[in-house]
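Colleague: show me how the following folds:
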Amino acid sequence: MDELDPRLLRYFVVVAEELSFSRAALRLHISQPPLSYAIKQLEDSLGARLLERTSRRVELTAAGRALYREAQFLLRRHVDVRKLVQRIDAGLHGQIKIGFVGSMLYRRLPEVLKLFQHHYPDIEHVLLELNSAEQIELVERGGLDLGFIHANPVAPPVRALDLVSEPFAICLPAGHPLASKRRLRLDQLAEDDFIFFSRSFSPYYYETLLSMCLQASFYPKVRNEARHWLSVASLVSQGLGVSIVPQCLSRSGMSGLRFLPFDHGHESVCSLIWSEQAASRIHARHIELVRQVYGLDAADSGRKKGGGPRRGGPDAGRLVPPRRPGS
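Modeller: Model prediction:
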């Protein structure tokens, strides 16, 4: 049997509902002879009589009644498939894989995700907590659509858009002798054990923390390293050392910690990354929503390798400074 023509099925359904070729032709806005020919084509294709026709009336045969039920389902399915394909083509359906570093939970990522889900409820947003290096590699390979990372240099085909910058803060256990201070000098911690962001996972951040200590005229005793900033803060809360962390972690609500400001010349920057090779309407629309949340305009199209400063969001209040190479 040949494939059923949706046009012929639609004609048949209207005839079956009207039980009149003349009324069905009026409803379909065609003349009666082409409608009669279309029904004959359908019957020939199926090898079955669907209608009993006399000069006075039209009735469905048993085969016709069965086809009427199935045709309604097939036509609805046909419309649904058409709409699905159109929505996917328009970027309104599908799946987006999103990587993020833990500190983004306190840098407006929940707000971004809610906006994604509000505008695109039919898109499945899959979240993966990964460090920055892992995200960059996955975006390069096409295994990740969007990534929210600690700012790192990227090379084509990866694009990056700096979202927000903020100061670092000293992170102390609540029971530390200096925890009651309102502000510290970093050299006041010269004799403490330090917990650093893992050098193997982010040489850039490790070197940033190290350079702060060297600028304060001491070499830190790094006793522990962790892969995520939240892990660094957790180790500090257990009294295993002190650290220097992005100020956003003060909003984590983690108990047993004190976050104190100190003088330094560095910024903690977070960025959005994506692959220019995988750019599509669905990606572009999500990137535009991210810009909206962080107060960036369309002129901020994303930097490639060695990009310049980018403006932070409303809660940043400062420009993102140039950074030295790292990974």
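Colleague: okay, CA-based contacts and neighbour counts for the rest of this
Modeller: Fine.
Colleague: so the residue lying closest to Glu207 once chain neighbours are set aside, which of the three states?
Modeller: Closest residue to Glu207 apart from its sequence neighbours, by Cα to Cα, 6 or more residues apart in numbering: Arg199 at 7.8 Å. Of the three states, Arg199 takes coil under DSSP: H, G, I helix; E, B strand; the rest coil.
Colleague: you'd agree Arg199 is up against Tyr206?
Modeller: Yes: counting by Cα atoms under 8 Å, Arg199 does reach Tyr206; the two are 5.2 Å apart.
Colleague: so Leu230 makes contact with Gly102?
Modeller: Yes: using Cα under 8 Å, Leu230 is in contact with Gly102, at 6.4 Å.
Colleague: helices of this protein, start to end?
Modeller: Ranges of helices within the chain are 6-18, 21-28, 32-46, 62-89, 109-119, 132-141, 203-215, 229-237, 281-294, based on DSSP state H.
Colleague: is it possible to get TSV of the ones you listed that adds distance to Phe262 and mean neighbour count?
Modeller: Below are the helices of the chain laid out as TSV (distance: least, Cα to Cα, whole Å; neighbours: other Cα atoms under 10 Å):
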stretch	distance to Phe262	mean neighbour count
helix 6-18	71	19
helix 21-28	77	17
helix 32-46	81	16
helix 62-89	50	14
helix 109-119	26	15
helix 132-141	26	21
helix 203-215	11	18
helix 229-237	17	21
helix 281-294	26	17
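Colleague: can I get the ones you listed in a markdown table including distance to Val269?
Modeller: Converted to a markdown table, the helices of the chain look like this (distance: least, Cα to Cα, whole Å):
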| stretch | distance to Val269 |
| --- | --- |
| helix 6-18 | 56 |
| helix 21-28 | 62 |
| helix 32-46 | 66 |
| helix 62-89 | 34 |
| helix 109-119 | 14 |
| helix 132-141 | 12 |
| helix 203-215 | 11 |
| helix 229-237 | 13 |
| helix 281-294 | 13 |
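Colleague: tell me which of the ones you listed lies nearest to Arg182.
Modeller: With Cα to Cα, the closest approach to Arg182 among those belongs to helix 229-237: 18.4 Å.
Colleague: can you pull up the most central residue in the protein?
Modeller: Geometric centre of the chain, nearest residue: Ile98, 4.3 Å, by Cα atoms, centre = their mean.
Colleague: dump the residue contacts of it.
Modeller: With contact set as Cα atoms under 8 Å, 6 or more residues apart in numbering, Ile98 has these partners: His125, Val126, Leu127, Leu128, Leu144, Asp145, Leu146, Gly147, Phe148.
Colleague: and for comparison, fold this next one:
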Amino acid sequence: MEFRHLRYFLVLAEELHFGRAARRLSISQPPLSLNIQQLEASVGARLFERDSRGVRLTAAGRAFRESATALLAQAEAARQLAREIEAGAVGRLRVGFVGSMLYRGMPQLLQDFEARFPGIQVALTELNSQEQIDALLHGELDAGFVHTNRVPDELVTVLAHREQFVCCMPAAHALTARDSVALTDLRGEPFVLFSRQASPDYYNRIFEMCVAQGFYPQVRHEVRHWLSVVSLVAQGMGVAVVPAALARSGMAGAAFRPLSDTDVPSEVYCVWRQHPDDPARDHFVDSVKLRMRLASHPEQP
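Modeller: Take a look at the predicted model:
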């Protein structure tokens, strides 16, 4: 049994006339009769009564008509789904992110993406950078946002966000009286730092920023999430150097000031596994690239 047989059967079931059915199918009558005979042989039952009064569906034919209609509808739906997936118009994307992305434009990025591609469902998972890299390598994520571009060869990165670091300190700290703070002002202060295990690049970057100013930070606490860094600072447990976006966290008890003696940027990268191909993921990556390009050149459409 072939889908061609089903289509011929359904047209004949509507017309109940071999001549009219053949014209609708743009074939001659003998091939139509042959295909109906092949279908009946395959099914093992007579589907039509043929006599001098015309053509009629048998009881078996009436029952078969309902199933044949459903089968063809399912086949068409399957074809359409395959085309949409090939075009990247539908699908499900598993996207990892570091917590700071909540304040770095990720919600707006997702809103724009879902408006452009309503058939693609995005499922978010908050993980640190190393956890995302491991999940990508094991096929558990389709894309992610991490603090590093030092990734295994199987992965590809593109810059997704860049901003300055700022000083985060308790609201009652004496340095809040200043418009900006120098890193050297933090010499001897207890530091709250993002965990070296969770994101070694970020840990090293902040550490090296301090070393470049002539001192080693006194790391008192290490945590795995940026909001935990800000929360500990807000509770008077130290100072921190954090991405500027964290100032939008609204954490009571924490104050933020620009750093006056360093221009080292805080960066986040979109990362994905280049193979296998995934058109929906590629649309997502293109959206990240477009957003970064518009942020760099806002005058361009």
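Colleague: got JSON lines for the contacts of Ile98 of the first structure, with neighbour count and distance to Asp89 of the first structure too?
Modeller: Below are these laid out as JSON lines (neighbours: other Cα atoms under 10 Å; distance: Cα to Cα, whole Å):
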{"residue": "His125", "neighbour count": "16", "distance to Asp89 of the first structure": "17"}
{"residue": "Val126", "neighbour count": "12", "distance to Asp89 of the first structure": "20"}
{"residue": "Leu127", "neighbour count": "15", "distance to Asp89 of the first structure": "23"}
{"residue": "Leu128", "neighbour count": "14", "distance to Asp89 of the first structure": "25"}
{"residue": "Leu144", "neighbour count": "24", "distance to Asp89 of the first structure": "19"}
{"residue": "Asp145", "neighbour count": "22", "distance to Asp89 of the first structure": "17"}
{"residue": "Leu146", "neighbour count": "25", "distance to Asp89 of the first structure": "19"}
{"residue": "Gly147", "neighbour count": "28", "distance to Asp89 of the first structure": "23"}
{"residue": "Phe148", "neighbour count": "28", "distance to Asp89 of the first structure": "25"}
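Colleague: from these, which land in strands?
Modeller: The members of those that map onto strands under DSSP state E are His125, Val126, Leu127, Leu128, Leu146, Gly147, Phe148.
Colleague: the fourth one -> the second structure?
Modeller: This means Leu128 of the first structure. The equivalent of Leu128 of the first structure in the second structure is Thr125 (alignment by TM-score structural alignment).
Colleague: pretty sure that match contacts Phe97?
Modeller: Yes: applying Cα under 8 Å, one finds Thr125 of the second structure in contact with Phe97, separated by 6.4 Å.
Colleague: shared neighbours of these two, anything?
Modeller: Counting by Cα under 8 Å, 6+ apart, Thr125 of the second structure and Phe97 have no common neighbour.
Colleague: hang on, the earlier thing: map the residue nearest to Glu207 of the first structure across to the second structure for me.
Modeller: Looks like Arg199 of the first structure aligns to Arg196 there (TM-score structural alignment).
Colleague: how near is its match to Gln37 of the second structure?
Modeller: Arg196 of the second structure sits 74 Å away from Gln37 of the second structure, going by Cα to Cα, to the nearest Å.
Colleague: re the thing from before, out of the contacts of Ile98 of the first structure, the closest to Ala48 of the first structure would be?
Modeller: Once Cα to Cα is applied, the member of the contacts of Ile98 of the first structure that ends up nearest Ala48 of the first structure is His125, at 48.1 Å.
Colleague: tell me the contacts of that closest one?
Modeller: His125 of the first structure makes contact with Gln95, Ile96, Lys97, Ile98, Gln117, according to Cα under 8 Å, 6+ apart.
Colleague: Ile195 of the first structure versus the last one, what's the distance?
Modeller: Yep, that's Gln117 of the first structure we're talking about. Noted for Gln117 of the first structure: a distance of 37 Å to Ile195 of the first structure, by Cα to Cα.
Colleague: again, but for the third one
Modeller: In this structure, Lys97 of the first structure lies at 31 Å from Ile195 of the first structure, with Cα to Cα as the measure.
Colleague: these two - which one has more neighbours?
Modeller: Between Lys97 of the first structure and Ile195, Ile195 has the larger neighbour count (other Cα atoms under 10 Å), namely 25 against 15.
Colleague: from the chain's centre, how far out does stretch 42-51 of the first structure sit?
Modeller: 50 Å (Cα atoms, centre = their mean, to the nearest Å).
Colleague: do stretch 292-301 of the second structure as well
Modeller: 22 Å.
Colleague: likewise for stretch 28-35 of the first structure?
Modeller: Put simply, stretch 28-35 of the first structure sits 50 Å off its chain's centre (Cα atoms, centre = their mean).
Colleague: likewise stretch 255-271 of the second structure?
Modeller: Its chain's C-alpha centre and that of stretch 255-271 of the second structure lie 26 Å apart, by Cα atoms, centre = their mean.
Colleague: tell me the buried residues in that stretch?
Modeller: Within stretch 255-271 of the second structure, the residues that count as buried by 16 or more other Cα atoms under 10 Å are Ala255, Phe256, Arg257, Pro258, Leu259, Thr262, Ser266, Glu267, Val268, Tyr269, Cys270, Val271.
Colleague: cool, and stretch 215-228 of the second structure?
Modeller: Across stretch 215-228 of the second structure, burial judged by 16+ other Cα under 10 Å covers Phe215, Pro217, Gln218, Val219, Glu222, Val223, Arg224, His225, Trp226, Leu227, Ser228.
Colleague: repeat for stretch 153-169 of the first structure
Modeller: Residues 153-154, 158-169 are the ones in stretch 153-169 of the first structure that count as buried (16+ other Cα under 10 Å).
Colleague: again, but for stretch 237-248 of the second structure
Modeller: Met237, Gly238, Val239, Ala240, Val241, Val242, Pro243, Ala244, Ala245, Leu246, Ala247.
Colleague: from those, which is closest to Leu186 of the second structure?
Modeller: When those are compared against Leu186 of the second structure (criterion: Cα to Cα), the nearest one is Val239, at 7.8 Å.
Colleague: for Tyr205 of the first structure, see how far away the equivalent of Leu39 of the second structure over in the first structure is.
Modeller: Matched to the first structure by TM-score structural alignment, Leu39 of the second structure sits across from Leu42. Distance, Leu42 of the first structure to Tyr205 of the first structure, by Cα to Cα: 70 Å.
Colleague: quick one: the longest strand seen in the second structure aligns where in the first structure?
Modeller: Looking across the second structure with DSSP E, the single longest strand is strand 155-170. Using TM-score structural alignment, the residues of the first structure aligned to strand 155-170 of the second structure are 158-173.
Colleague: now do the same end-to-end measure for that stretch.
Modeller: Distance across stretch 158-173 of the first structure, first residue to last, is 38 Å (Cα to Cα).
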